[in-house]
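generate coordinates for the sequence data below:
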Amino acid sequence: MNKQVQVEDLGLKDFKETWDYQEQLFKAILETKIKNRRESAGLETDNHFLFVEHPHVYTLGKSGDLSNLLLDENQLREKGATFYKINRGGDITYHGPGQIVGYPILDLDNFFTDIHKYLRFLEEMIILTLKEYGISSERSPGETGVWLDVGTPFARKICAMGVRASRWVTMHGFALNVNADLGYFDNIIPCGIRGKAVTSLNVELGVERVDEAEVKSKLLKHFRVLFEAEMV
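As a prediction, this is how the structure comes out:
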């Protein structure tokens, strides 16, 4: 089992270009697995962890409801945003500057074959990272992602998640609001959940800007421990 995970920070990159790159890495792992099964090749499969920041974009998961996007094409253009219907789970979400997006593209055969556990570990990585900033966060029953003040009228989401998996290979991932422009969330019903607010780390800390490089470093630290991985 290969527990090495290749980390790559793509910087600010178009959503569709990044999606295509994810698909390329995802398919290469699948092809290796198929070859191993057919030919008993015994080849190691790669694991990747991509960090990226997207220009303003709304994405709708395969089971999502288009009515949760509250803008038409002209309004999207006015906002400088794009829209894609994509092949992850979950409903609609927003990505934009000031948000740390992480795409782990892993062969879970190298770690554990349990998608539920995989999602919980990603959530735990976020929860432990926020704890380092003095922020208490948690899971909300039946709602994937990471939340603050669950069970109160002030419940708000700080990290959205949506993944795809095939033959235990994952893609897509999480979006953590760090210095995000929360106004863009007003144009959707986030994750299809009405009446729940969203927040960002800088808002919770009452500061203008949080060091995103520092947050990424903390995320990788907790990922490495949880997955017993070697980050390269």
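
going forward, measure contacts and count neighbours with C-alpha atoms only.
Noted.

nearest the geometric middle of this structure, what residue?
residue 174 (1.3 Å; CA atoms, centre = their mean).

now do the same contact list for it.
101, 102, 103, 122, 159, 160, 161, 162 (CA atoms under 8 Å, 6 or more residues apart in numbering).

among those residues, which two are most distant?
Greatest spatial distance in the contacts of residue 174: 103 and 159, 13.3 Å, computed using CA to CA.

tell me which of the two has more neighbours.
Counting neighbours by other CA atoms under 10 Å for residue 103 and for residue 159 shows that residue 159 has the greater number, 26 against 23.

and that one, that one's in a helix?
No: judged by DSSP: H, G, I helix; E, B strand; the rest coil, residue 159 forms no part of a helix; its state is strand.

now name the helix or strand holding the residue lying closest to it once chain neighbours are set aside.
What sits nearest to residue 159 in space, not counting adjacent residues and going by CA to CA, 6 or more residues apart in numbering, is residue 176, at 4.4 Å. According to DSSP states H and E, residue 176 maps onto strand 169-177.

mind listing what's buried in that strand?
Using 16 or more other CA atoms under 10 Å as the test for burial, strand 169-177 gives 169, 170, 171, 172, 173, 174, 175, 176, 177.

what do you get for stretch 81-94?
Using 16+ other CA under 10 Å as the test for burial, stretch 81-94 gives 81, 82, 83, 86, 87, 88, 89, 90, 91, 92, 93, 94.

for the third one, which non-adjacent residue is spatially closest?
Closest residue to residue 83 in three dimensions, ignoring its sequence neighbours and counting by CA to CA, 6+ apart: residue 58, at 4.8 Å.

again, but for the fourth one
Nearest in space to residue 86, with sequence neighbours left out and distances taken as CA to CA, 6+ apart, is residue 61 at 5.4 Å.

longest helix in the protein, please.
In terms of residue count, the longest helix belonging to the chain (DSSP state H) is helix 15-39.

quick one on the thing from earlier: residue 25: which of the buried residues of strand 169-177 is nearest?
Here the nearest of those to residue 25, counting by CA to CA, is residue 171; it sits at 9.1 Å.

to compare with the earlier structure, here is another sequence to fold:
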Amino acid sequence: MLPIVHFQDLGLIDYQEAWDYQEKLFAQSIALKIERRNGTSEEETKNYLLFCEHPHVYTLGKSGTEEHLLLNQEGLDEFDAKFYKINRGGDITYHGPGQLVAYPIFDLDYFFTDIHKYMRYLEEAVIGVLAHYGVKGERSEGFTGVWIDTDKPTARKICAMGVKSSRWVTMHGIGFNVNSNLSYFSHIVPCGIEDKAVTSLQQELGRPVDMQEVKDLLQEKLASQFGFTYAQ
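Predicted coordinates:
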């Protein structure tokens, strides 16, 4: 029997609100796992996949440095952006309208207990979506996420990733630049990488992309990659 994932599209949602919701689901799963281990509950954990977009926001992971944000508070206000230090891995990144954000809150005991493999699976799903549009997504050695033209001076990142896990439950996830306003990346050192550019699917294709179509494709690719089915 395939694992079941509960899908929710949160639409355009404030970063803090989405983070709080993730934390709630994450904490519920961890508490259930502890109760099951202690024999005080037989209830099973649930897997969730959240899609959303955020208003302009910069987030800094645990391994990042605040110097990679090139705006002070006045600059953030000018560009109508917020800034949060958060508990995922990785450095600084940007989220905003036109970027598809995916947050899997998965109990990896349903799949495999290997975070490295988990990250590669997320990357492979995005690579599959890009292939649908005739764009060749790639991995860049030493970096997470999905890239284009990794062997050229024009190497550019199209999808950033950062996760947190505890007791094999995951949170946070991916930021896939679909129709993103790429000028916002000029105010940070994206993911702490100074010598590579960022791009979007819109920029690669030279036209806006139907976000709902990308969402449908990513849902399909994630289900195929991980081998799960969606709750009805």
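
isn't residue 175 of structure 1 right up against residue 104?
No: Residue 175 of structure 1 is not in contact with residue 104 according to CA atoms under 8 Å; the separation is 11.7 Å.

all strands for structure 2, in order.
Using DSSP state E, the strands of structure 2 run over residues 4-12, 47-53, 57-60, 82-85, 92-95, 99-105, 146-148, 156-166, 169-177, 197-198, 229-230.

closest to residue 139 of structure 2 out of the ones you listed?
Set against residue 139 of structure 2 and scored by CA to CA, the strands of structure 2 come closest in strand 146-148, at 5.4 Å.

what's the spacing between the residue sitting furthest away from the middle of structure 1 and residue 106 of structure 1?
Largest separation from the mean C-alpha position in structure 1: residue 39, at 34.1 Å (CA atoms, centre = their mean). Look at residue 39 of structure 1 and residue 106 of structure 1: by CA to CA, to the nearest Å, they are 22 Å apart.

one step back: farthest pair in the buried residues of stretch 81-94 of structure 1?
Considering CA to CA, no two members of the buried residues of stretch 81-94 of structure 1 lie farther apart than 81 and 89, which are separated by 21.4 Å.

who touches the residue nearest to residue 86 of structure 1 in this structure?
85, 86, 87, 88, 89, 90, 91, 92, 162.

cool, and residue 103 of structure 2?
22, 49, 50, 51, 171, 172, 173, 174.

okay, those in JSON lines with distance to residue 14 of structure 2 next?
Formatted as JSON lines, the contacts of residue 103 of structure 2 follow (distance: CA to CA, whole Å):
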{"residue": "22", "distance to residue 14 of structure 2": "12"}
{"residue": "49", "distance to residue 14 of structure 2": "17"}
{"residue": "50", "distance to residue 14 of structure 2": "14"}
{"residue": "51", "distance to residue 14 of structure 2": "13"}
{"residue": "171", "distance to residue 14 of structure 2": "17"}
{"residue": "172", "distance to residue 14 of structure 2": "14"}
{"residue": "173", "distance to residue 14 of structure 2": "16"}
{"residue": "174", "distance to residue 14 of structure 2": "16"}
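
can you tell me which of the residues you listed is nearest residue 147 of structure 2?
For these, the nearest to residue 147 of structure 2 is residue 174 (13.1 Å; CA to CA).

what's the match for the closest one in structure 1?
The equivalent of residue 174 of structure 2 in structure 1 is residue 174 (alignment by TM-score structural alignment).

check contacts around the closest residue to that match other than its chain neighbours.
Nearest non-adjacent residue to residue 174 of structure 1, counting by CA to CA, 6+ apart: residue 161, 4.3 Å away. Residues in contact with residue 161 of structure 1 (CA under 8 Å, 6+ apart) are 90, 144, 145, 173, 174, 175.

is it possible to get a markdown table of those residues that adds distance to residue 231 of structure 1?
Formatted as a markdown table, these follow (distance: CA to CA, whole Å):
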| residue | distance to residue 231 of structure 1 |
| --- | --- |
| 90 | 28 |
| 144 | 25 |
| 145 | 23 |
| 173 | 17 |
| 174 | 18 |
| 175 | 20 |
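
going by distance to residue 135 of structure 1, which of those residues wins?
residue 145 (15.3 Å).

and the closest one, what's its match in structure 2?
Under the alignment (TM-score structural alignment), residue 145 of structure 1 pairs with residue 145 of structure 2.

OK, contacts around the closest residue to its match other than its chain neighbours?
Leaving aside its sequence neighbours, residue 145 of structure 2 sits nearest to residue 160 (CA to CA, 6+ apart; 4.7 Å). For residue 160 of structure 2, the contact set (CA under 8 Å, 6+ apart) comprises 93, 144, 145, 146, 174, 175, 176, 191.

wait, the first one sits on residue 187?
No: under the criterion of CA under 8 Å, residue 93 of structure 2 is not in contact with residue 187, lying 10.1 Å apart.

average distance between the strand holding residue 176 of structure 1 and structure 2?
Superposed on structure 2, strand 169-177 of structure 1 shows a mean distance of 0.2 Å to its aligned residues (mean CA distance after the TM-score superposition for structure 1).

let me know the angle separating that strand from strand 48-53.
Relative orientation of strand 169-177 of structure 1 versus strand 48-53 (axes from the mean of the first three to the mean of the last three CA atoms, to 10 degrees): 30 degrees.

got the contact list for residue 146 of structure 2?
123, 126, 127, 137, 138, 139, 140, 157, 158, 159, 160.

give me the neighbour count for the residue lying closest to the third one once chain neighbours are set aside.
The shortest distance from residue 127 of structure 2 to any residue that is not its chain neighbour, by CA to CA, 6+ apart, is 4.9 Å, and that residue is residue 137. If you count neighbours by other CA under 10 Å, residue 137 of structure 2 ends up with 23.
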